[in-house]
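In: Here is a sequence together with a model predicted from it:
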Amino acid sequence: MSFTAPPPHLTRPDLRGSFGMVASTHWIASASAQAVLERGGNAFDAAVAGAFVLHVVEPHLNGPGGDMTAVFATAADPASPIVLAGQGPAPAGATIERYRAEGLELVPGSGALAAAVPGAVDAWLMLLRDHGTWRLGEVLAFAIGYALDGHPVLDRVCATISGVADLFRDHWPTSAERWMPGGRPPAPGQMVRSTVYGSMLQELASAGETGTREEGIDAARARWRERVGAAASEFVGDPHRHSDGADHAGVITAADVQAFSASYEPAMTVRFRGHTIAKTGAWGQGPVLLQALAILDGLEDDRLDPSTELGAHTVLEALKLALADRDVWYGEDADPAVLAHLLSPGYAAERRSLIGESASREVRPGEVPGHVRPSLPPLREAYAGPAAGSVGEPTVPADAAEDGLETDALGRTRGDTCHIDVVDRWGNIVSATPSGGWLQSSPEIPALGFCLGTRLQMTWLDEASPSRLRPGARPRTTLTPTLVLRDGEPVMALGSPGGDQQDQWQLLMLLRVLVGGHTPQQAIDAPALHTTSMPGSFWPRTWTPAGAVVEGRLGDDVIAGLVARGHAVTRSGDWSLGRLSAVTRDPSSGWLGAAANPRGAQGYAVGR
């Protein structure tokens, strides 16, 4: 093994067995999914059950009004990874002209004007219909139980509610009534319930008893669209406070919700060190990881170790180049020929040659022959950050960083999200990242028991941008699960919350496992880092030139070396970056495995 030795003592074991494995960002979701496997369900039954539980137990990180992306492979066709797109589009009324008329330069980071059509629930139901084996009521029973009977509320949920308490009291009364009974947030560990949403799940479960298993699920999908469309369109028509400090009405309608259906598409892939890495298309962030791997694949192993000064510098510079391409070339309208060029070996070699000995302070997108490169998005520097060649302290509390979350008093959130991975004994495997519809996204809709998401904040109010706001088009999301294959067989599913950091932290894990020889748990436990030297995907869309955020455990010598190379380093807490989880399978032996993040004492892997 050529990489820096992994920590001698793991925070938790690498799980190993042959029956089934689950890893997610919350122990209750992992336990629920494993219970499905124990009762004969497959990986898709289990993932859907765990996902609906995540709506209930991690409401500050995802919700039914949000979105999800998954990449999976079936035991029947393991060599063909599939992307499940549960990313809803912009509503018909979400035009650049409309938003400009509201006096906006950016789509807000909170409030219903930033809401895409909810996509997560329809996607999960479609996955269950097409690849699961259980009836809907059986799968939803876990989430219904935790919603109606209660669950212990997380510390971070309480902290999030406290951070937006004034917004709730003064501007979002329905959210205050839901999350601050008696006028104050719940205490950590207090039993909380989601009775309205739980009742809605019961309604879906009842619809699921119609006809065959598949017919019942489609009946529930139709009922969902009807209920959500009617309630959402009626509620968001009233102006309410948004992240710009002004009041706006939402634009989503019942017709928008009725028109949406989740979809499948082939995954985009690249080869790296004998493995195939499968990701979403350019309507997501997934090709960033593929581009970074293609750039790094042409380098010697000693330049790929993120725990060394040279490796950390090289990884940061490769990520900057990939992210720069994301911000000018990616979007719903991305030309497939452009993406093919960005992932080609020749282009990767061109980009690789741009990695110098010092940190770049520029955003450097590449050129594509025969295509006019779109202009860069506005480069707004962050209000506070270290100067190049220096070290700054984190600007958010360590506990906020531990779950990838930063929320201010107006509900503006950077980083977010949940994740779940499942593999079963038959060879089905799925990696999924549900997100959006956080309790702090927009006012609670009383008839539904949840709020809408804010994914449209990732679009630009610029007609020339491939990721512009456009009715009926998906916003370019940061949700980016990963599937790894070897010799045509899936061998690992992984992912992480964290917005713009998701692919960055996954890159570290893949390098440590596929090149450095670390086990998944060793790779997750190893110190993490990421760049902030790109326009952020979350409002207010700022960047830090040469910015790099590192865990202190990276070491004084390595951090000093990065500073000497010109990186503007923010030294975060020792255990503050990344919420990775993963499941693995060895097709030759039949062994399955799982690993989960120790940061924040919330992620959990289980299996046997």
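Out: It's in. Numbers count the residues shown, from 1 in each chain.
In: contacts and neighbour counts: CA atoms only from here.
Out: Noted.
In: for stretch 426-445, how far is the first residue from the last?
Out: From its first residue to its last, stretch 426-445 covers 41 Å (CA to CA, to the nearest Å).
In: which residue is nearest the centroid of the chain?
Out: Within the chain, the residue whose C-alpha comes closest to the C-alpha centroid is L479; the distance, by CA atoms, centre = their mean, is 3.6 Å.
In: Need the contact partners of the longest helix seen in the chain.
Out: Ranked by number of residues, the top helix in the chain under DSSP state H is helix 213-235. Where contact means CA atoms under 8 Å, 6 or more residues apart in numbering, the residues beyond helix 213-235 that reach it are 122, 125-126, 129-130, 134-136, 204-205, 207-210, 251-258, 445, 447-448.
In: Next: stretch 256-270.
Out: 71, 80-89, 91-92, 117-119, 122-123, 126, 225-226, 228-229, 276-281, 287, 290, 294, 343.
In: again, only using 7 Å
Out: 81-86, 88, 91-92, 117, 119, 122-123, 225-226, 229, 276-281, 290 (CA atoms under 7 Å, 6 or more residues apart in numbering).
In: again with stretch 358-376
Out: Here stretch 358-376 makes contact (CA under 7 Å, 6+ apart) with 317, 321, 324-325, 327-328, 338, 341, 464-465, 534, 545-546, 565-567.
In: do the same with stretch 431-441
Out: 59-72, 110-111, 120, 411, 416-422, 451-455, 479-483, 493-495.
In: Would you agree the residue nearest to the centre of the chain is in contact with V71?
Out: No: assessed by CA atoms under 7 Å, L479 is found out of contact with V71, at 10.9 Å.
In: Surely T480 is in contact with Q285?
Out: Yes: if you go by CA under 7 Å, T480 and Q285 touch, sitting 6.1 Å apart.
In: who's more crowded, the two?
Out: The neighbour comparison of T480 against Q285 (other CA atoms under 10 Å) goes to T480, with 32 against 26.
In: ok, how many other residues are close to the nearest residue in space to that one that is not next to it in sequence?
Out: Nearest non-adjacent residue to T480, counting by CA to CA, 6 or more residues apart in numbering: G286, 5.2 Å away. Using other CA under 10 Å, the number of residues around G286 comes to 25.
In: Second structure follows, compare the two:
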Amino acid sequence: MFTTRPTLQGTFGMVSSTHWLASQSAMAVLEDGGNAFDAAVAAAFVLHVVEPHLNGPGGDVVMILAPTGREPVVLCGQGPAPAGATIEHYTGLGLEIVPGTGPLAAAIPGAFDAWLTLLRDQGTKSLSEVLAYAIGYAEKGHPVVDRVGMTVEAVRELFETEWTTSAELYLPHGKAPAPGSLLKNPALAATWRRVIREAEAAGSGREAQIDAARRAWREGFVAEALAAHAALPTMDTSGERHSGTMTGDDLAAWSATYEQPVTYDWNGWTVAKAGPWSQGPVFLQQLALLPTETPEYGTAEYVHTLVEGAKLALADREAWYGDAQDVPVGELLADEYNEARRALIAGTASASLRPGRPGGREPRLSEHARKAAQGALPREAAAAGVGEPTVERDGATRGDTCHLDVVDRWGNMIAATPSGGWLQSNPVVPSLGFPLGTRLQMAWLEPGLPNSLTPGRRPRTTLTPSLASRGGTPVMAFGTPGGDQQDQWSLHFFLAVAARPHVRGGLDLQGAIDAPNWHTDSFPGSFYPRGMQPRSLAVESRIGQEVIAELRRRGHEVTVKEPWSLGRLCAVARDPETGVVSAAANPREMQGYATGR
């Protein structure tokens, strides 16, 4: 079949990411003798520089990795709520939901510590070696992709009137970065150079230096600057100025953690995901909801079946997922439970939010979610999030993020989804060159829920990389940006890989990425203002008029999007029998690229 690019194949190593400069930087590390984890760290810090509208050092990351010969493991770079981030504090300010921007929305930044933990434990390179690429692009500049300037223009008024430190970086001489122009971030380059100097002063040992760099972030000059900036009154999406609650003690008390993934077996595959403090099990629940005989790939019946299954899985996410309470994951993935849930899928589109009752438990939805499901929210909130991620004038962002995957010649494999701390989330800390994130907007200001805002607990994140095994051996790492859409788009990719014929003896990764995509927003969104659009279904026009007409006949409120507009998948794979590695990347937006040999 026709694809936009070939599925790359080789034997040395493969990288796929949402920006070509990150992919090539990772490949340079592999060529220099580094392993997949060294390469991933280098790529991640480059993404902070070249995709500042999608992620930053003050954000978060979820990774799933499989060191050669070992089981997959999750590395959590999702920081929790600060000690002062109580529901009472926020409601005392007159808030009903957490703002979508500003320091009140900032969780403890998790990305930096997680990447350095990965480098220390799984990598082989020094900190200065992996940071060299990001420092170079920050110091000497990188050609700006179109959406950086578009994002800056969207928030120009906010930057010029309120977030003036951001205007200094992103609106020099009053102009947003033009596509292809060089954008520099000297403050960020200086931050990383100082981190390296302080790390190298700790001694000659690689691990000791990395831990010294972690201390500089958590307890040293970076922590001091972040805590001071969080305390400044800042205009946010509520329309008022608020100070954050994060302190130096919060930053010093947290570090990244390894965790066991949640897994599900399907048709000879085992898919591993992060736990229910993320939306990862949504992917697995959708697999569990599939009928024994899946409808013919690409038909209206196929799309309808997947959309209705996604609604049920995401309703369970709303009622059961979160870090504030125990989540009955085993029961949510049990055959008996999903057989009963599958029976709810009718021939027409459902408009209801229908969480299940695992183990006979009664689901509890937040008041805001109930209002969203009943159509009782303002029109602009109900429509929020439909289609591709958007940025509003007040900085509210729905679903922007990035992704990277790496596999090396030894069989090490990683999928990682860095996000948050984007340029429109908070004002730039001028001494550091980056802002704080906004992940707390995903927690509810209502007590007693699995995802209630709770000091020391993680807000439920949308970040959800995937790793798939066959016969007990990891064979494929993949993922996508897209907020609430991530586990819909990723599932469509995975099923396309499973359903399509192989190419040149390997998985047809590029064909599965290129296939027409779709998603629904028929559930309360994770991003401010957290609306819901019942029966909504966004589809790429390439899905075909006949399929679109049938989906509309079934009651789906179909929005036809541009032919190449939904999904930003990345993927790498390795055949354990031959050692052949492969990779593919998303052609949409002409930004993601795979590389390897």
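Out: Yep, it's here. As the structure is a prediction and not an experimental result, all values here were calculated from the model.
In: Okay, buried residues for the longest helix of the first structure please.
Out: For helix 213-235 of the first structure, the buried set under the neighbour-count rule, 16 or more other CA atoms under 10 Å, comprises 213-214, 216-221, 223-225, 227-233, 235.
In: Next: stretch 323-331 of the second structure.
Out: By neighbour count with 16+ other CA under 10 Å, stretch 323-331 of the second structure contains the buried residues D323, A324, V327, V329.
In: What is the most widely separated pair among the residues you listed?
Out: The largest distance within these, taken as CA to CA, falls between A324 and V329 and amounts to 14.3 Å.
In: Type out the PyMOL command that picks the buried ones from the contacts of stretch 431-441 of the first structure.
Out: Paste this into PyMOL to select the buried members of these, with burial taken from 16+ other CA under 10 Å:
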select buried, resi 59+60+61+62+63+64+65+66+67+68+69+70+71+72+110+111+120+411+416+417+418+419+420+421+422+451+452+453+454+455+479+480+481+482+483+493+494+495
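In: Which of the contacts of stretch 431-441 of the first structure fall in strands?
Out: Secondary structure assignment by DSSP state E places 67-72, 420-422, 482-483, 493-495 of those in strands.
In: what's the closest of the residues you listed to G392 of the first structure?
Out: Looking at these and their distance to G392 of the first structure, the nearest is G495, at 28.0 Å (CA to CA).
In: ok, now which ones touch the counterpart of S110 of the first structure in the second structure?
Out: Taking TM-score structural alignment, the alignment pairs S110 of the first structure with T101 from the second structure. By CA under 7 Å, 6+ apart, the residues touching T101 of the second structure are D236, T237, G395, A396, S425, N426, T438.
In: quick revisit: ok, then the element right after the longest helix of the first structure?
Out: Past helix 213-235 of the first structure, heading to the C-terminal end, the next element that is a helix or strand (DSSP states H and E) is strand 240-241.
In: From G102 of the second structure, how far off is the nearest residue to S243 of the second structure once chain neighbours are set aside?
Out: Leaving aside its sequence neighbours, S243 of the second structure sits nearest to P233 (CA to CA, 6+ apart; 4.3 Å). Here the criterion is CA to CA. By it, P233 of the second structure lies 9 Å from G102 of the second structure.
In: ok, now R439 of the second structure?
Out: Relative to G102 of the second structure, R439 of the second structure is positioned 11 Å away (criterion: CA to CA).
In: go on, G239 of the second structure?
Out: In this structure, G239 of the second structure and G102 of the second structure are separated by 11 Å, where distance is defined by CA to CA.
In: To which residue of the first structure is G110 of the second structure aligned?
Out: Looking across to the first structure (by TM-score structural alignment), G110 of the second structure lines up with G119.
In: show me the residues around that match that make contact.
Out: G66, D67, M68, G86, Q87, G88, A262.
In: Burial check on the residue mapped onto the last one from the second structure, number of neighbours?
Out: This means A262 of the first structure. By TM-score structural alignment, A262 of the first structure lines up with A256 in the second structure. A256 of the second structure is flanked by 20 other residues according to other CA under 10 Å.
In: Show me the helices in the stretch 151-300 of the first structure, by range?
Out: With DSSP state H, counting those that start in this stretch applied, the stretch 151-300 of the first structure shows helices at 155-163, 165-170, 173-179, 195-207, 213-235, 254-259, 287-296, listed in chain order.
In: now A464 of the first structure, nearest residue through space, not along the chain?
Out: P374 is the one closest to A464 of the first structure (CA to CA, 6+ apart), at 6.6 Å.
In: now V583 of the first structure
Out: Leaving aside its sequence neighbours, V583 of the first structure sits nearest to A594 (CA to CA, 6+ apart; 4.2 Å).
In: which position in the second structure aligns with the residue nearest to the centre of the first structure?
Out: Taking TM-score structural alignment as the criterion, the aligned counterpart of L479 of the first structure in the second structure is L463.
In: what lines up against R571 of the first structure once you look at the second structure?
Out: Applying TM-score structural alignment, one finds that R571 of the first structure aligns to V560 in the second structure.
In: show me what contacts its match?
Out: When contacts are taken as CA under 7 Å, 6+ apart, V560 of the second structure is in contact with A538, V539, E540, S541.
In: To which secondary structure element type does G448 of the second structure belong?
Out: Taken by DSSP: H, G, I helix; E, B strand; the rest coil, the conformation at G448 of the second structure corresponds to coil.
In: Just the buried residues from the contacts of helix 213-235 of the first structure, in ChimeraX please.
Out: The command below creates a ChimeraX selection of those among the contacts of helix 213-235 of the first structure that count as buried (16+ other CA under 10 Å):
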select :122,125,126,129,134,135,136,204,205,207,208,209,251,252,253,254,256,257,258,445,448
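In: give me the stretch of the first structure that stretch 399-406 of the second structure matches.
Out: Residue span in the first structure matched to stretch 399-406 of the second structure, by TM-score structural alignment: 415-422.
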